[in-house]
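Participant: Let me see the structure of the following:
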Amino acid sequence: MTQPTSAAPCACGTSRRRLLQGAGAVSVAGASAALLSACGGRSSPSAASTAADGALVVPAADTGVGSSTYYRDAKIIVSQPQEGDFVAFGSTCPHAGCAVSEREGAVLVCPCHGSRFDPATGDVVQGPATTGLTVLDVTVDGGDLLVRG
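Facilitator: Next comes the predicted model:
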């Protein structure tokens, strides 16, 4: 890939180089779900569906104990820190709006600027984000999770 000759900022304050790097990150976004799922979840998470009351419905079996699953289309992350204890978060990073779509060891990671979040609470562990992920309500309904924001 040819590097741009100028690093002048675009209208949003991001250099062309950073923009192109971000575009490269977007091209691997599809692999991000597999990265999260590889940490104990299913290799291919099921698609989220919507219940009559508007709740997102995902299979509990998608997320193993100690793992997290990223649902790209629904823009949520589901974690199971302990057996039967499910938590969910909006995947939008509060720093710059990128999708928090990766898990590295014991933290959720935003691939754009490296913010790190606790998968059990959504709290920011390392910036540049200064606030945590949006916590969503999760209800276990048989083999499914109902996620409401």
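
Participant: When you work out contacts or count neighbours from here on, use the C-alpha atoms and nothing else.
Facilitator: Noted.

Participant: May I have the secondary structure class of residue 147?
Facilitator: When classified by DSSP: H, G, I helix; E, B strand; the rest coil, residue 147 comes out as strand.

Participant: how far away is it from residue 33?
Facilitator: Relative to residue 33, residue 147 is positioned 18 Å away (Cα to Cα, to the nearest Å).

Participant: same deal with residue 135?
Facilitator: The spacing between residue 135 and residue 33, counted by Cα to Cα, is 19 Å.

Participant: Could you do residue 111 as well?
Facilitator: According to Cα to Cα, residue 111 stands 12 Å off from residue 33.

Participant: next up, for comparison:
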Amino acid sequence: MSAGQECQGRLGRRTVVNAVGAAGVVAVLAACGSEQTGKTGETGKGGAADTSGEALAKTADIPEGGGVVFADQGVVVTQPKAGEFKAFSSKCTHQGCSVKGISEGVINCPCHGSTFDAATGAVTGGPATQPLPAKAIKVEAGSISLV
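Facilitator: Just a heads-up that it's a prediction; the model follows:
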């Protein structure tokens, strides 16, 4: 085999390796962007899915005085008082971080320390200045779903 033929063979392999490499990067990036969480209320990556009518949780899963963040659905569900359920956007109005750590009637944003009232969504501590937008939910037969 001449030096020219050998060079062409390597160039062909490089082209194939580069093409496969690019496809591999695309596959990895696609996989990274699609991480999802279950209905445990843990926060995670992924876009807000349209789950209108689909049960988010059982009422027994939402602690009194606390709440659960459903990151995939973009909602936080709270139970400020026994049997009273509220829902708000899970995106902090300061810079869009996902809230978490709901306890003692307060929804917390871990990014910059904003806090919100679990019964109304009102700001109780900045830097956020706008309340969490309310979300419509339906509570029926021990189940909570988005409307």
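
Participant: The longest helix seen in structure 1 maps to which residues in structure 2?
Facilitator: What stands out as the longest helix in structure 1, according to DSSP state H, is helix 16-27. Mapped onto structure 2 using TM-score structural alignment, helix 16-27 of structure 1 spans no residues at all.

Participant: show me where structure 1 has helices.
Facilitator: Taking DSSP H as the test, the helices found in structure 1 are 16-27, 29-37.

Participant: And the last one, what's buried?
Facilitator: Applying a neighbour-count criterion of 16 or more other Cα atoms under 10 Å, one finds 29, 32, 33, 34, 35, 36, 37 buried in helix 29-37 of structure 1.

Participant: now, among these, which is nearest to residue 120 of structure 1?
Facilitator: residue 36 (14.2 Å; Cα to Cα).

Participant: Give the equivalent position in structure 2 for that closest one.
Facilitator: For residue 36 of structure 1, no residue is aligned by TM-score structural alignment.

Participant: Would you mind confirming that residue 36 of structure 1 is in contact with residue 105?
Facilitator: No: look at residue 36 of structure 1 against residue 105 with Cα atoms under 8 Å: they stay out of range, at 9.8 Å.

Participant: hmm, back to that, any shared contact partners between residue 111 and residue 33 of structure 1?
Facilitator: 101, 102 (Cα atoms under 8 Å, 6 or more residues apart in numbering).

Participant: who wins for proximity to residue 122 of structure 1 among the helices of structure 1?
Facilitator: Residue 122 of structure 1 sits nearest to helix 29-37 of all the helices of structure 1, at 15.0 Å, using Cα to Cα.

Participant: Chain neighbours aside, what residue packs nearest to residue 145 of structure 2?
Facilitator: Once flanking residues are discounted, residue 145 of structure 2 sits nearest to residue 55: 4.3 Å by Cα to Cα, 6 or more residues apart in numbering.

Participant: and the gap between the one you found and residue 133 of structure 2?
Facilitator: Counting by Cα to Cα, the separation of residue 55 of structure 2 from residue 133 of structure 2 is 20 Å.

Participant: roughly how far apart are the residue nearest the centre of structure 2 and residue 12 of structure 2?
Facilitator: The centroid of structure 2 falls nearest to residue 71 when counting by Cα atoms, centre = their mean (2.6 Å). Distance, residue 71 of structure 2 to residue 12 of structure 2, by Cα to Cα: 46 Å.

Participant: Same question for residue 122 of structure 2.
Facilitator: 62 Å.
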